[in-house]
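Engineer: Here you go, sequence then predicted model.
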Amino acid sequence: MAERSWRPVCAALLLVVVGLGQLHAESRHLAPGFSSLPKGAAIVVMPPDIELFSLSAGGVTEPRADWTTAAMTHVEAALQARAAELGVQVRTVSESQADDLAEVNALHAAVARSIAIHHLWGGNNALPTKEGKLDWSLGDAVLPIREATGGDYALFIWIRDSYASAERKAAIVVFALLGVGMSGGFQVGYASLVDLRSGQVLWFNQLIRGTGDLREAEPAKEAVSALLKDFPTSQ
């Protein structure tokens, strides 16, 4: 009788523990104190920082400008379609503004890599001073974006993708027969929502996988959707 009476309590405790674990996992993508965008917020979608490569038989990456151009077209179209679903004001930057703000995009790439290594991966790479919190900033470097666009927040996208060449694919087959595995390329992406008043990174997500293809419209749309999973919505 006593044993049965404990079962609901144990079940309830288990639900609490699971719930707290899920909350902690979700909070790793959000800055302390941030949960959603305010109504009427204006988000500046920064030009995506994308580059695609061909992976040679020996594993050397070679930039492919034609692939990168196609990927930019598909990703920008996917971002525009997704932006329409966010329920916020969306603003873009002109080509001339993009050139002026190129250094900010480069800074985001560096900060994003730090967040991925020291925060999301954590472990021995975790920074004790961060206390497991998403506590990163681009600082005053983002102020020109606000001045140029009047936006409240900026969405940064960084993606690198590689694809096996014909020679690499042949090598993969040969080595597989010998019991040795070889990769066929990786897709790595970072997405950050940044407050243009303070430079604080409010939300961050990463994408690391051995699948996907940005050279085609539909796979690129899927990649953007995966990268923007659980993007904070307007309340």
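Structural biologist: It's in. What you are looking at is a predicted structure, and each value in this text was computed from that prediction instead of being measured.

Engineer: CA only for contacts and neighbour counts going forward, please
Structural biologist: OK.

Engineer: where along the chain do the strands fall?
Structural biologist: Using DSSP state E, the strands of the chain run over 42-45, 49-55, 61-63, 89-92, 153-164, 187-195, 201-209.

Engineer: For Glu26, which of those is the nearest?
Structural biologist: If you check each of the strands of the chain against Glu26 by Cα to Cα, strand 201-209 wins as the nearest, at 10.2 Å.

Engineer: Give the buried residues for that closest one.
Structural biologist: Val201, Leu202, Trp203, Phe204, Asn205, Gln206, Leu207 (16 or more other Cα atoms under 10 Å).

Engineer: List the buried residues of stretch 53-72.
Structural biologist: Buried, per 16+ other Cα under 10 Å, within stretch 53-72: Phe53, Ser54, Leu55, Ser56, Ala57, Thr61, Trp67, Thr68, Ala70, Ala71, Met72.

Engineer: okay but the third one is in contact with Glu62, surely?
Structural biologist: Yes. Here Leu55 lies in contact with Glu62, judged by Cα atoms under 8 Å, at a distance of 6.5 Å.

Engineer: Below is structure B, check it against A:
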Amino acid sequence: MTTRDRLDRGRSPLRLVLVLVASTLVLLGIAAAVAVALLPPVLAETPRERMTASTGQTLRSATGSATVTVPAGWLVLGVGPFLTDDTITLVSPDDAYRAEFTLLPAGSSLTGLLAAHDITSAAATAAWNTEELSSGYSVRWTELAADDDADASASATGVEKGPAAEASEEDRGSTIVLVALTAPDPTMPVELVLVATVSAPDAAAYRTVTADLLAEATLSGVPPTAPAPTSPATGGGLP
């Protein structure tokens, strides 16, 4: 056996170890990438807590905040470090009604929210209604058929009124209620958007639930930063 053969034989175990280490690192990197991609949506649907009493939940952004009252028995979804402060998702005690609140800049486009719920074309063709709530806030809203964009239409019943009629037994799929809540103060920098999902046969009965959630919601702008106090002038004294 030559000296070269002996050296090559000595390197073989080291090469094997290096290959194994490199392969392991690659697999760990792939697993981490998959986890980062999959964890946020999974954690966003994970139950956080069920309210034992009516509790206010605050949404925050750089320019303002909103407070939503979560009734007793309702479930708040979402855990983990991927959650943002400007959204909250609630589920009714019977699991039939889902409410997703998002704090947005006032007058902003709803394009992102509509795309996330696959209702972009439905919202574009649906009739929108404007209504003033007893709290003084205004809402712009519509009802959409979640499973057939072409048939989306606005309900004739306001968000503060009771159900107009029982839904037909032939109704299928889900109804999405899309509401943008704005404050009476025109300078308010934020607005609150509600995307509520409920089965189509139950949509009429749950309009009062939507109204109650909106009736207790409030908006607030971030107070302007107070100017730094100036130091009194030195010397001279009082006259």
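Structural biologist: Yep, that arrived. Worth saying up front: this structure is predicted, and the values here are computed from it rather than measured.

Engineer: How close are the two chains, by TM-score?
Structural biologist: Once the chains are overlaid, their TM-score stands at 0.33 when taken by TM-score structural alignment, normalised by the length of the first structure; 119 aligned residues with a Cα RMSD of 5.5 Å.

Engineer: picking up where we left off before, would you format the buried residues of stretch 53-72 of the first structure as TSV with distance to Ala102 of the first structure included?
Structural biologist: Below are the buried residues of stretch 53-72 of the first structure laid out as TSV (distance: Cα to Cα, whole Å):
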residue	distance to Ala102 of the first structure
Phe53	21
Ser54	25
Leu55	27
Ser56	30
Ala57	33
Thr61	24
Trp67	21
Thr68	17
Ala70	20
Ala71	18
Met72	15
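
Engineer: Which of those sits closest to Ser5 of the first structure?
Structural biologist: Ala71 (58.9 Å).

Engineer: how much space between Leu14 of the first structure and Trp158 of the first structure?
Structural biologist: Counting by Cα to Cα, to the nearest Å, the gap from Leu14 of the first structure to Trp158 of the first structure is 38 Å.

Engineer: Neighbour count: those two, which is higher?
Structural biologist: Trp158 (22 against 12; other Cα atoms under 10 Å).

Engineer: Could you measure from the closest residue to that one other than its chain neighbours over to Ser192 of the first structure?
Structural biologist: For Trp158 of the first structure, ignoring the flanking residues on the chain, the nearest one in space by Cα to Cα, 6 or more residues apart in numbering is Asp49 at 4.7 Å. Per Cα to Cα, Asp49 of the first structure is found 12 Å from Ser192 of the first structure.

Engineer: Mind checking which of those two has more residues around it?
Structural biologist: When Asp49 of the first structure and Ser192 are compared for neighbours, Ser192 comes out ahead with 25 against 19, by other Cα under 10 Å.

Engineer: Next up, the contacts around the more buried one.
Structural biologist: Ala112, Ala154, Leu155, Phe156, Ile157, Val201, Leu202, Trp203, Phe204, Asn205 (Cα atoms under 8 Å, 6 or more residues apart in numbering).

Engineer: go with 6 Å
Structural biologist: Residues near Ser192 of the first structure by Cα atoms under 6 Å, 6 or more residues apart in numbering: Leu155, Phe156, Trp203, Phe204.

Engineer: can you check Phe175 of the first structure too?
Structural biologist: So Phe175 of the first structure contacts nothing (Cα under 6 Å, 6+ apart).

Engineer: The second structure: helices as residue ranges?
Structural biologist: Using DSSP state H, the helices assigned to the second structure run over residues 3-44, 111-116, 120-125, 207-215.
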